[in-house]
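[1] Pasting the sequence and the predicted model now:
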Amino acid sequence: MVRKKKFKPYKGPAGGWGSIKSVTRHMAKQKLLPSAVPELVQQNKPDGFMCVSCAWAKPEPSHPAEFCENGAKATFAEITKKRTTPDFFSAHTITDLRTWSDHDLEDQGRITHPMRFNRETDCYEPVTWGEAIAGIAAELEDIRSRDPERVVFYASGRASLETSYMYQLFARIYGNNNLPDSSNMCHETTSVALPEVIGVPVGTVRLEDFDDVDMILSFGQNVGSNSPRMLHQLKDATERGATIVTFNPLRERGWERFVDPQNPAHMLSSGETRISTLYHQVRAGGDIAAIAGIAKALLSFDDDACANGTARVLDTAFIGEHTSGFSKIEEFLRAQTWVDLERESGLTRKDLEVVAKIYGRARNTIAIYGMGLTQHKLGVDTVQMLVNLLLLKGNIGRRGSGICPVRGHSNVQGQRTVGIAEKPELAPLDQLEKQYGFEAPRKEGLNTIKACQGIVAGSVDAFVGLGGNFLRAVPDRDQMEAHWPNMQLTVQIATKLNRSHLFNGRAAYLLPCLGRIEIDRQQGDEQIVTMEDSTAVFHKSKGMREPASPGLRSEPWIVAQIAKATIGSDASIDWDGWVNDYATIRDAMETTWPEMFADFNERIKKPGGFARPIPARERIWKTETGKANFKTPRALQASFDDGEDDTILRLITLRSNDQFNTTVYGYRDRFRGIYGTRMVVLVNKSDIKRFGLKENDVVSLVTVADDGIHRRMDGFTVLSYDIPQGCIGAYYPEANALIPLYQHAQDSFTPAAKSVPVRIVPQDIAAAAQ
C-alpha cells in the first residue's frame, strides 16, 4: 500500500485531545465503534483484564479509565472484527506476503484456524488440532532422540504466569534450558546488573513511593509512548512540587508536557502539566559519563560541607552500614576529568552540577530507566552506575525512593519469576525435580543472541515460539531470515499474522490462540490468569469477550497438548487437570515457590493484587557481600565505537507513537510529526550540513562492523531533528538489519540497539559500492 508522506511538527502535549482522537480513529479502523467501550471500561481494573501491551502498575483505587492511548490500540487490535481465515492463506503465497509491511500483515485480523505450511504450494493450509499436535510432537520426538539441546523454546511477554510455568516445565523435562524470552532483548541487562549490586533482579519501587518522592531522575525511557499510564504518577508528583530531571537523546513529548484526558477541567481549559523541570539530551551511550558527572559533583559538594562544618551531602551512615566498595567508586569519580565527562556525555559541567545540587538537597529520589540504558555494550555498567548514584544518598530501601526499571511487555518480568530463564541458577531445579520426579538439565541454555547464533550456525533444529514476533525483533535480520528455513521444525503460537510466520522450517505450524481479553472456558468454567507488573505486583486477569473463532485454543491447552504428545503423560504432572482448572496450576506454583506465592489463589483476588517480596526494599541485601555494592564502570561510554572517528554515527532505534514493540498500529508518529512512512532517519541539522546532505534526501545506512558481513539498508529519508550531534535515529524493528548479533551488552547479551555504529551515505554511492 502506498501512503502519502507528511512531516509536520507536533506542538501539542502528550495526552489531551490528540490522544482521544487517536483512540477514536483506531476504534473505527478495527470496525469496533462503539462496541469496544465495555472492554475499555474494564481494562486494568480489578475485575477486568490486564492490558496486553505495557507492564506498568495498576493503581488501587483505579482511575475511571485505566487505559492509555497505546493500551487502547492494543485492545482494539486484539478484539478487532477482522479475520485471517484459511481463504486468506490460500489466496496469498508466503513469497507474496513477504512483500507486505508489518502493519498490513497484522491488520488482516485474528487467525482463526490452525495452519500447516506446504512448501510445494508456498501456502499455509488448514489442519485439525489433532493433526497439528501430532505432527509437532513427531518432529520434537525425532530431534529429542538425537539431541534435545537442539530445540529452542521462546516465550514472549504476553503469556500468563500459568502458561509460562507449564512451558518452562515442558522444556526442562524435554531436556534443555533453552528458554530465551522477551527480556533477553530489552531488560536482561537489569536482571544481570541489579542482583550484583542490590541482590534482587527487579526494581525496588512501588506505586506508593511516588506519593513521597522529592526528585525523579529518568534515563533512556520514553514514557509518552512506552508506558503512558505512568504519566498519572509523574503529573501528581510534579504538581506536589517534586523535581523531575530527564536524560534522553531525543526530546520526547511525554517527558515535557501532559494533559490528562480524564480531567475535564484540563481538557476544556487546555491546561498542561509540565513534567520535566530540566531536560538534558545526553549523547547516545554517554549515560555513564552523565551519571558519573553528577556523582563527582556530589562528592565535591560533600567536601565543601565537611570543610565548612555543615551537614554532609552524602548519606555516610547508610554507606557505612549498608554498602561495600565505596572507596573504589570514590577513587574512580575523583580521577575523572570534566573534559572527559563533558565529551562523553555531550553535556556541560554546569548542567551536571545543577542536577547534583538538586539531588543533594532532595530527601527521596526515584531513578527511572528504560532500554536507553540497557541496550548498549556496557549496559550493565550503566545500570549499576545509576544504582551507585542512588546509594550515595541512601535512596534504596526507603519509602519514596528506589530504582525503577520500566519493563516492556505486560508479563515479561513475571515469566522470569516462574522459571522462563536459560540460566539454571535462576530456576529452582532441585524443587522441580522433587515435585515432578525428573532429572532437570543443568547445562546453561541458549539466550536470544545465542539462539540466533545457533540458528545461523545450523546447531538449532527447531524453534517453538510462544507468542511474539521473534524474527522481526532480533538483530541481524538478513542473516536470520536467510538461515531460518534450514531448521527442521518451526512452531508459532499466535493471535495475528506477523513476519516471523513467513519464514518456516521444513515442517511449520501456525497455532491460533485465545487472546487475553477473550473468555477462556475450560470444562464450562471461565478461567482467570495472572501476571506480574513492572513494580513486582501480581494481578489477575479475566477475559470478557467471546473468542474470535471457535477454532481458537488457550495457551495453557496448547502447551499441555504438545507436552503430553511429546514427552508422554506422567502421574506426577496432571496436564489435563491443570488445563481444566487453572487454579491448580497456581497451587503447583505455590508449591514450587512457597514464599513467593503463599495462598496464591486467595491473595490474587485482592483488588490491586499482591506484591512479591523484595528484600532490598527492607535493606536486606542478598548479595555475595551481604551489602549493597558500589560498582566501578569499565569505561565512561557504553558504545561499540570509541568516538574517535567522526564519520561514524551512533544509531538509536526508536519506537513510534503508533506502535508497541514490533506491532505497528499505524503510520502516525504524532509526537515526532512523521506521517505515512517509517523509513526515515533523524539527523542533527549540523550533521546534515557536515555530510553534505539536504532535508528529504534519500540515503543509506551502513554498519561499521569487523565480522566481514556487509550490512546496509537503503531508502531512508533524511529529516532534520533535535538530536545530539553524532547521533541519528531510525525506527525499530525496521533498522534491526543493521545490528550485528555480536554487538550486544557484555554480560547480559542484550542487543546494543541504542548506539549502533553506522555511516550515512547518499544512496547512489552506497549502491555503487555494493
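    Nice, I can see it. Residues are numbered from 1 along each chain as shown.
[2] can we go C-alpha only for contacts and neighbour counts from here?
    Will do.
[3] Quick check: buried residues in the helix or strand encompassing Q435?
    If you go by DSSP states H and E, Q435 is part of helix 429-436. Neighbour-count burial for helix 429-436, with 16 or more other Cα atoms under 10 Å as criterion, is recorded at L429, L432.
[4] Please enumerate residues in contact with that helix?
    With Cα atoms under 8 Å, 6 or more residues apart in numbering as the contact definition, helix 429-436 has outside contacts at F438, E439, A440, S572, I573, T592.
[5] Tell me how far F597 lies from Y742.
    If you measure F597 against Y742 using Cα to Cα, to the nearest Å, the figure is 38 Å.
[6] who's more crowded, these two?
    The residue with the greater number of neighbours, taking F597 and Y742 and applying other Cα atoms under 10 Å, is F597; the counts read 22 against 19.
[7] Apart from its neighbours in sequence, what residue is nearest the more buried one?
    When the adjacent residues along the chain are set aside, F597 lies closest to E590, with 4.8 Å between them (Cα to Cα, 6 or more residues apart in numbering).
[8] cool, P615 as well?
    Excluding its sequence neighbours, the residue lying closest to P615 (Cα to Cα, 6+ apart) is W621, at 6.5 Å.
[9] same check, this time on K622
    Nearest in space to K622, with sequence neighbours left out and distances taken as Cα to Cα, 6+ apart, is G199 at 4.2 Å.
[10] Around that neighbour, count how many other residues there are.
    Other residues lying near G199 total 23 when counted by other Cα under 10 Å.
[11] my guess is it meets T625, correct?
    No - counting by Cα atoms under 8 Å, no contact exists between G199 and T625, whose distance comes to 9.8 Å.
[12] quick one on the thing from earlier: for the residue nearest to P615, give its distance to P195.
    Counting by Cα to Cα, the gap from W621 to P195 is 9 Å.
[13] what's the following helix or strand after the longest helix anywhere in the chain?
    Identified as the longest helix of the chain according to DSSP state H is helix 287-308. Elements were assigned by DSSP H and E; along the chain past helix 287-308, the next helix or strand is helix 316-322.
[14] tell me what the helix or strand following that following helix is packed against?
    Toward the C-terminal end, the helix or strand that comes next after helix 316-322 (DSSP H and E) is strand 323-324. The contact analysis (3 or more Cα pairs under 8 Å, 6 or more residues apart in numbering; DSSP states H and E) places strand 323-324 against strand 628-629.
[15] next, the one to line up against it:
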Amino acid sequence: MAKVTIKPYEGPSGGWGSAQSVLRYVGKEGLARVTAALPHQNKTGGFMCVSCAWPKPADSHPAEFCENGAKATAWELTANKIGPDFFAAHTVTELLGWPDHDLEEVGRLTQPMRYDRAQDKYVPVGWPDAFVEIGRELRAIDPHAAVFYASGRASLETSYMYQLFARLYGSNNLPDSSNMCHESTSVALPKSIGVPVGTVSLEDFEDTECLLFFGQNVGTNSPRMLHPLREVSKRGVPIVTFNPLRERGLERFTDPQSPTEMVLGQETRISSHYFQVESGGDLAAIMGICKALVVLDDEATAKGEPAVLDHEFIREHTHGFEAFLDSLRGTSWKEIEHHSGLKRGDLEETAGIYVRSKATIALYGMGLTQHRKGVETVQMLVNLLLLKGNIGRPGAGILPVRGHSNVQGQRTVGISEKPKLVPLDRLKELYKFEPPRWEGMSTVDACKGIVDGSVRAFIGLGGNFLRAAPDRDRMEEGWKRMRLNVQISTKLNRSHLVASEISYILPCLGRTEIDEEATGPQVVTVEDSTARIHGSRAVAKPISEHLRSEPRIVAEMAKATLESSGHVDWDAWVGDYSKIRDAIEATYPDQFKDFNDRLWTPGGFPRPLAARERKWNTDTGKANFVVPDTMSSHGLDLTPDMLRLITLRSNDQFNTTIYGYHDRFRGIDGTRMVLFINPDDMERFGLAQDELVTLVGASDDQVHREINGLQVVPYDIPRGCVGSYYPECNVLIPIAHHAEESKVPAAKSVPVTLRKEDGRKAPAAH
C-alpha cells in the first residue's frame, strides 16, 4: 500500500509541479518512445491528443501539450504490453480484485482474446474466428436489444463507419460518452439558439472583454486552456468564476513554457472574482445576475441614460423576452440567495462587471450539465448572453468545454440514438437500404436495459463503460447476464472482466500508432470543442503486429454480421480512409465541403454554425429566452441529514483512466478514498479529520447503495456539499437520477447520508 499524505497545496497550477509530474510519468512509461512523439502532439501535420477536446491553435507553442495530455500519450505509448501469457497466469476472478490503475498499468493489449468460462480466463483467438462468432451472435439477436456504444476516442472515420454498420444491422442504439456529460448541452442549445454546440472560436479569446466561468476545472480537465486564459488575464480582462470548490487552475498559473516564469516563480492570476456557488445553485445564480441586469436597465431608463440591455438585438433576434422578464421580476432575491448559496451583492457585482463588457464569453463544464435541471441551467446561461447580444459577435458567445477528444465529432457524423439528428434519408439514398426510424437507447436507457435484461449485446468502441456508468453494483450483475460483450480496446479494464456469456477483447491501434493499410499509412480526423476539424497523423510504430485499426475492426464486424454489404465497399474504405471522408462529405455536404482538401488547415477548418451568423434554426426562427420552472439545478428534496455529493476527477486521471494516486492541487497523495467536507459539516456530524466514514445513497427507490472506507478531509467546499472521486462513487448514483430532458447522470448532486465506521481513523501522514 502506498503511503498516504494529505497536505494543502500552496503552489500554482502548471509550474514545476506540472513539469515534474510529466517527467515522472513519461519516464515510467518509456522515455524514448514517448519523447519522440510529444513534439508532434496537437501540431498541424501531427497527431491530435487522445485526451481533451480543447482547440489546437494554428500558431502552436513549442510544446502543444499539457500535463494530462502528455500522460495520455505516454499511457498509450507505454513499452509495457500484455498478451496470452498474462491472461494464462491470471483468472478473471483474480483480476476483478485489482484496482483500475493497476489493470491499465500492466500495459497494452496485443492480441484478440475470448473469455473461457470453464477456465475463468481469457484465451487467445484468431481475428477471423472472432469476427465470425460475433457476426453469428449479432444476427441471432434482435437489433432492438443490441447496443453500439462509442467513447469519445474514435475518429470521425471510424465513427461514421460504426453508425452505418449499426443502422445497416437495424439498430439506432448508438449512445456515446456525450450521454454521460454534455447531452444537456446538445438538448438545450438547439432550443435556445438552433445549434447543438458552442459558438466560440479560439480567436474570440483575443477580442473578449469578460469571461464568465461555470462548473469546469480547467487545471485538471483541459489545462491547455490555461494559455488563452493567461493571455486574457494579462490584458486585464475580468474572469468571473462560479464553482463550488476553489480549484487551483482557476486561481493562478505558472506557464511551464516560460523560462522567466519558471525561474522567477512568477504566477498569473486567472480568476479576478471567485464565487463558491452551492452544488446545483448555478441556475439560481445566473437568474440573479439576469435580475440585477434588469434592475440596472430600469434605473438607466429612469435616468434617461443609455440602456444596459441590448434592446435592439432582443427585438430583432429573440423570442420570449417578455415572459422571461416577468419571471425575473417575479423571482425574489431571497429565493435566489437560498438556492445559489450566494449573496445578492455577489450577483449584483457580477452584473456590474458584465454590463461594462462589450463582448463576453460564457464557458461551462459538467458542473452545469450533470444535474437534474442541467438543460434548464444551460438555457439560463444562454438567456444571460442574449440580454446583451453576446451571441454572434466577435469575442463573445457560449462555450461548452467538451471532455474526450472527439466526443463532439462523433455526434456530427451520426453517432446518435435520436434519428431526427441523423440524415437518414441521405443514408438511404447513398446505401440503398431502409434505416431504422425508431428512437434508440441513450446511455441511461442502455443501463436500464442491462439491469432488466432487455439488452442482450453490447459493443464497446473504446472506453470503460461499466466504470463510467451509474449504479455500478446493479450494472455489473446485469452485465453478467448479457449474451454478448465485445470491447474494442487498447488497455485492460473492468468492462472486460465482468464477463457476459460470450466476451471478446479486440485490441486496436492507438491514435499515435502508424496505421498501415493497402494504400499506405492512413490519417484520421477529429473535431474539437469549437467545431473545428483537424487531421491527425500517427508517428509511432505499433506495439504489436497483431493489432488492427478501429476502422478495420468495424468493417470486419460489419462484413461478418450483415447478410450483404450492399452498397458499402468496406474493404475499399479500410484500404484508403480518404474514401470514408468522401462518404462523410457526401452525407453532410454543408458541413464537410472539400473535406480531404482541408485536412491540414492550420488550427483546423471550421464547421459552419448558423448561430455564429445570427441565423437561428429554431422553432420560432429566433433565439429563444427560456423560462425555468424552478430555481434549483439539483431538483432534490433534501432532509437535514442529507448531503449533496459532487463527484470529482483528480489531477492524476482522465475520465475513467487513473494515471496515479497524486491529486496535487488538492494535496492528496497515495489514495483516492477520501471525502472532502466543509469543517462546519464535520462539526455538525461529529467527525474528526482522517476518520473513516461510509457514504450511503439517499435515493427513495428502495435500493441500498454505499461506499465505505472514505477518509474525512476538511476542505473549502460549501456547507451541505461533499466531494469524492469518480468513478469510485458511481456506485451511489441511481440510474434514474439524471437530467430530466437529456438523461445525463446527475453526478454533481447525488443525495447521500453519512455513517461513521466505529470511530476508525485512517493512518494518514500529514
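    Received, thanks. Note that the structure is a prediction, hence the values are computed from the model and not measured.
[16] re earlier: what does the residue nearest to K622 of structure 1 align to in structure 2?
    Structural correspondence for G199 of structure 1 with respect to structure 2 (TM-score structural alignment): G194.
[17] Same question for Q523 of structure 1.
    Under the alignment (TM-score structural alignment), Q523 of structure 1 maps onto A518.
[18] cool, and E106 of structure 1?
    Residue-level alignment of E106 of structure 1 against structure 2, with TM-score structural alignment as criterion, gives E104.
[19] Look up how far M557 of structure 2 lies from its match.
    The gap separating E104 of structure 2 from M557 of structure 2 is 25 Å, by Cα to Cα.
[20] picking that back up, next, count neighbours for the residue nearest to P615 of structure 1.
    Residues contacting W621 of structure 1 under the criterion other Cα under 10 Å number 24.
[21] Does it touch I614 like I think?
    No - contact status for W621 of structure 1 versus I614: not in contact, 9.7 Å apart, counting by Cα under 8 Å.
[22] which residues touch the residue nearest the centre of structure 1?
    The centroid of structure 1 falls nearest to G408 when counting by Cα atoms, centre = their mean (3.2 Å). Listed by Cα under 8 Å, 6+ apart, the contact set of G408 of structure 1 reads S53, C54, A55, C186, N226, N661.
[23] Is the fifth one in contact with A55, as I believe?
    No - when contacts are counted by Cα under 8 Å, N226 of structure 1 is not listed as touching A55 (9.5 Å).
[24] distance of the counterpart of Y369 of structure 1 in structure 2 from F213 of structure 2?
    In the superposition onto structure 2, Y369 of structure 1 corresponds to Y364 when matched by TM-score structural alignment. Y364 of structure 2 sits 6 Å away from F213 of structure 2, going by Cα to Cα.
[25] Burial check on whatever residue of structure 1 lines up with F253 of structure 2, number of neighbours?
    Matched by TM-score structural alignment, F253 of structure 2 corresponds to F258 in structure 1. Here the number of neighbours of F258 of structure 1 (other Cα under 10 Å) works out to 25.
[26] how would you label F258 of structure 1: helix, strand or coil?
    Taking DSSP: H, G, I helix; E, B strand; the rest coil as the rule, one finds F258 of structure 1 in the strand state.
[27] Please name the spatially closest residue to it (chain neighbours excluded).
    For F258 of structure 1, the closest residue by Cα to Cα, 6+ apart turns out to be A14, at 4.7 Å.
[28] need the contact list for that neighbour.
    Listed by Cα under 8 Å, 6+ apart, the contact set of A14 of structure 1 reads G224, R253, G254, R257, F258, V259, F671.
[29] wait, which of those residues is closest to T348 of structure 1?
    Sorting the contacts of A14 of structure 1 by distance to T348 of structure 1 puts R253 at the head of the list, at 23.0 Å, by Cα to Cα.
[30] What's the separation between that closest one and T653 of structure 1?
    According to Cα to Cα, R253 of structure 1 stands 17 Å off from T653 of structure 1.
[31] what ranges do the helices span in the stretch 401-550 of structure 1?
    In order along the chain, the stretch 401-550 of structure 1 carries the following helices (DSSP state H, counting those that start in this stretch): 412-417, 429-436, 448-457, 470-473, 477-483.
[32] closest one to V355 of structure 1 among those?
    Set against V355 of structure 1 and scored by Cα to Cα, these come closest in helix 412-417, at 31.0 Å.
[33] now the closest one: how far from the chain's centre is it?
    Relative to the chain's own centre, helix 412-417 of structure 1 is displaced by 12 Å; criterion: Cα atoms, centre = their mean, to the nearest Å.
[34] now that helix: which residue numbers in structure 2?
    Taking TM-score structural alignment as the measure, structure 2 aligns residues 407-412 with helix 412-417 of structure 1.
[35] Would you mind getting the average deviation of that stretch from structure 1?
    Here stretch 407-412 of structure 2, set against structure 1 after superposition, deviates by a mean of 0.1 Å using mean Cα distance after the TM-score superposition for structure 1.
[36] buried stuff in that stretch?
    V407, Q408, G409, Q410, R411, T412.
[37] gap between the corresponding residue of structure 2 for L510 of structure 1 and T490 of structure 2?
    When structure 2 is aligned by TM-score structural alignment, the residue opposite L510 of structure 1 is I505. The span separating I505 of structure 2 from T490 of structure 2 equals 9 Å under the rule Cα to Cα.
[38] Equivalent analysis for L547 of structure 2, please.
    Distance from L547 of structure 2 to T490 of structure 2, by Cα to Cα: 9 Å.
[39] who touches both of the two?
    With Cα under 8 Å, 6+ apart, L547 of structure 2 and T490 have common neighbours P507, C508, L509.
[40] Redo those residues as a markdown table? Include distance to V382 of structure 2 and neighbour count.
    Putting those into a markdown table (distance: Cα to Cα, whole Å; neighbours: other Cα atoms under 10 Å) gives the following:
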| residue | distance to V382 of structure 2 | neighbour count |
| --- | --- | --- |
| P507 | 42 | 26 |
| C508 | 40 | 29 |
| L509 | 40 | 26 |
